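J.: next one to model:
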Amino acid sequence: MDQAQQKNVATGNPIIRHKFTADPTVLVFEDTVYLYTGHDTPADGKEDYVMNNWLCFSSKDLVNWHEHPCPLKATDFSWAKGNAFASKVIEKDNKFYWYAAVSHASIEGMAIGVAVADHPTGPFKDAKGIALISQDMIPPTANKKANLDPTVLIDDDGQAYMLWGNLSCYIAKLTGDMTAVDSAIQTILLPSFQEGAHVHKRDDWYYLCYGYGSPEKIGYAMSRNINGLWKFTGILNEVAENCETNRPAIIDFKGKSYLFYHNGTLKGGGSHRRSVCIDYLFYNRDGTIKPVIMTVKGVEKAG
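T.: Reported below is the predicted structural model:
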């Protein structure tokens, strides 16, 4: 286990203030929350995405965050040429699987790789040596960014599913070892789907949240079956301040539910220099989610 470095982050949003962070994915493991983010790097004054690696933070109360050494870079996938875009980390049988969107070095377009570790802070290593998903595997499309933003759910029966996409949302089963596709790739029809998918399950409902429209609000759909039919249910929150994109992550921790997202409110921030935030999330009795109000105050210590 690595030696964590504590960062005393000021209470409120954004929760990480010494670096630009984006596209949160969040894992709860052994009473600790692990936050994995993209890392926006200023591009010499140009407005563009420069993202070469991911970051990892942990917290036991959602207020005090510890930064860990960089757990994964885009080029840790030997077949990738760069671009550390949105990702998803999930645990199965005490192993940790990191699904990440990167640029493929030899097949045109974005691809999805999977890395694995024995501890949530890494070190993570490429689990396959080749892409899990590449442009030649999905339904024919001219969109070279189609393979963005993977999200993974392990269902109650142990079957894992991955959803991902840009402009189109795809779904496929994963093998038991979490490192290969185990079904045909299907398309989920959702209104105004842009990117940033996040899937989770609560009681008997599946929830699929995603970037809705452009600039992106967060919309969500619900289903009794992960294969659909998915019913668009509403807008989870509005466009984030000073930022054209968003990517939700939802967890339950110590009896409460939380929404992680990003905005562009740090000094010097914007759509290409984003910052992760947290606010409370509440469900209605019928399972629908109440719209989340994005706040500067953020959340109080959990527990």
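
J.: make it CA atoms for all contacts and neighbour counts henceforth
T.: Will do.

J.: quick one, what contacts the spatially closest residue to Gln194 that is not a sequence neighbour?
T.: Excluding the flanking residues, the one nearest Gln194 by Cα to Cα, 6 or more residues apart in numbering is Leu167, at 4.5 Å. By Cα atoms under 8 Å, 6 or more residues apart in numbering, Leu167 lies in contact with 146, 192-195.

J.: any of those buried? List them.
T.: 146, 192-195 (16 or more other Cα atoms under 10 Å).

J.: for these, which one is nearest Gly228?
T.: Nearest to Gly228 among the buried ones among the contacts of Leu167: Phe193, at 15.7 Å, using Cα to Cα.

J.: picking that back up, out of the buried ones among the contacts of Leu167, which sit inside strands?
T.: Among those, the members falling in strands (DSSP state E) are 193-195.

J.: what would those look like in a markdown table with distance to Phe57?
T.: Putting these into a markdown table (distance: Cα to Cα, whole Å) gives the following:
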| residue | distance to Phe57 |
| --- | --- |
| Phe193 | 29 |
| Gln194 | 27 |
| Glu195 | 24 |
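
J.: to compare against the first, here's the next sequence to fold:
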Amino acid sequence: MIKEGNPIIQTHYTADPTVLVHNQTVYLYTGHDDPPEGVDDYHMQDWLCFSSNDLVHWTEHPSPLKATDFQWASGDAYASKVVEYQGRFYWFVSVTHAGGPYKAIGLAVSDNPTGPFKDARGSALVTHDMLPATDNDKANLDPTVLIDEDGRAYLFWGNGQCYFAELNSDLTGLASPITVVDLPGFAEGAHIHKRNGIYYLSYGYGYPEKVAYAMSRNIQGPWEFKGILNEIAGNCATNRPAIIEFKGLDYFFYHNGALPGGGSHRRSVCVDRLFYDDNGAIRRVIMTTEGVQCE
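T.: Here you go, the predicted structure:
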């Protein structure tokens, strides 16, 4: 019997949520933890897509994208971000570049939020050799993108170090040099959003990962560290936040290892309410098994 509440997807192991609101429907895109029996390691080769009108009942759609849909990639479907822009849907992903071991950021595009998505460039958007000097082959992990009110688009990503660049007007290339964002305890799992003129940059903090966040009035920074947004997710060493507003309320998506057989390599996406104080700071999220209730 499948119970309502968290985790919200109980038919698959899911991880690294990215969430899009389109036409009063929430589209949830996740990584897909699928290690073989007896293997306790990352095995992620495609992404999954679900939709909901109430955040309680979810419809699964056919997998809209897999890592090897990028002919220049060898596999590994890591954390990602989907945005809507000028009537199309752009999916920024992290995969392993062919020949490895370096990770790279790719971009796929579709006319429909449920796909199918196709490689928008035929080559990686960000490769290891484009970064400030680093020997971290996982540096190009976990892209997140913000389309600002003026139409300009910005990309944040990284592992062990947070990187930042502006995207060009069609989102298919970089319009600025890659710079480093100085954030305390930055591990990975960046997520950028904006509310009432304030930019919020949340991310996996330390290890095992809590989620911390910083605020700024300017997308270029400086960023003011605000502290811990939520604590370590149960039975799981990693985390990756996603924050949305839907029907006038705010929500926080994350993953844990709560499903039977779950853990750091068999994760599960959850959602809870999120609240801001009068100054715009985020109140601490209390993770629950109940999740969002259908009203």
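
J.: still on that earlier bit, which two of the contacts of Leu167 of the first structure have the greatest separation?
T.: Checking the contacts of Leu167 of the first structure with Cα to Cα, the most distant pair is Ala146 and Ser192, at 14.8 Å.

J.: Gln220 of the second structure -> the first structure?
T.: In the first structure, the residue matched to Gln220 of the second structure (TM-score structural alignment) is Asn227.

J.: ugh, wrong one, His61 of the second structure
T.: Under the alignment by TM-score structural alignment, His61 of the second structure pairs with His68 in the first structure.

J.: likewise Ala108 of the second structure?
T.: Under the alignment by TM-score structural alignment, Ala108 of the second structure pairs with Ala115 in the first structure.

J.: follow-up on the earlier one: in TSV: the contacts of Leu167 of the first structure, plus distance to His104 of the first structure.
T.: What follows is the contacts of Leu167 of the first structure, written out as TSV (distance: Cα to Cα, whole Å):
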residue	distance to His104 of the first structure
Ala146	12
Ser192	27
Phe193	23
Gln194	21
Glu195	19
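
J.: out of the residues you listed, who's nearest Pro120 of the first structure?
T.: Of the contacts of Leu167 of the first structure, the one sitting nearest to Pro120 of the first structure (Cα to Cα) turns out to be Glu195, at 25.4 Å.

J.: compute the distance between Ala86 of the first structure and Asn263 of the first structure, please.
T.: 15 Å (Cα to Cα, to the nearest Å).

J.: and what of Ala127 of the first structure?
T.: If you go by Cα to Cα, the gap between Ala127 of the first structure and Asn263 of the first structure works out to 32 Å.

J.: who has more neighbours, those two?
T.: Asn263 (29 against 20; other Cα atoms under 10 Å).

J.: quick one: contacts for the equivalent of the more buried one over in the second structure?
T.: Counting by TM-score structural alignment, Asn263 of the first structure lines up with Asn256 in the second structure. For Asn256 of the second structure, the residues meeting the contact criterion (Cα under 8 Å, 6+ apart) are 7, 233-236, 238-239, 263-264, 267-270.

J.: just give me the neighbour total for the match of Gln220 of the second structure.
T.: Other residues lying near Asn227 of the first structure total 14 when counted by other Cα under 10 Å.

J.: likewise Arg240 of the second structure?
T.: 26.

J.: find the nearest non-adjacent residue to the equivalent of it over in the first structure, please.
T.: Aligned counterpart of Arg240 of the second structure in the first structure: Arg247 (TM-score structural alignment). Spatial nearest neighbour of Arg247 of the first structure, chain neighbours left out: Gly196 (4.6 Å); criterion: Cα to Cα, 6+ apart.

J.: hang on, the one you found packs against Gly211?
T.: Yes - with contact defined as Cα atoms under 8 Å, Gly196 of the first structure reaches Gly211; the gap is 5.3 Å.

J.: and for the two, which residues touch both?
T.: Common contact partners of Gly196 of the first structure and Gly211 (Cα under 8 Å, 6+ apart): 246-247.

J.: distance between the helix or strand in which Tyr213 of the second structure is found and the chain's centre?
T.: According to DSSP states H and E, Tyr213 of the second structure maps onto strand 210-216. Put simply, strand 210-216 of the second structure sits 14 Å off its chain's centre (Cα atoms, centre = their mean, to the nearest Å).
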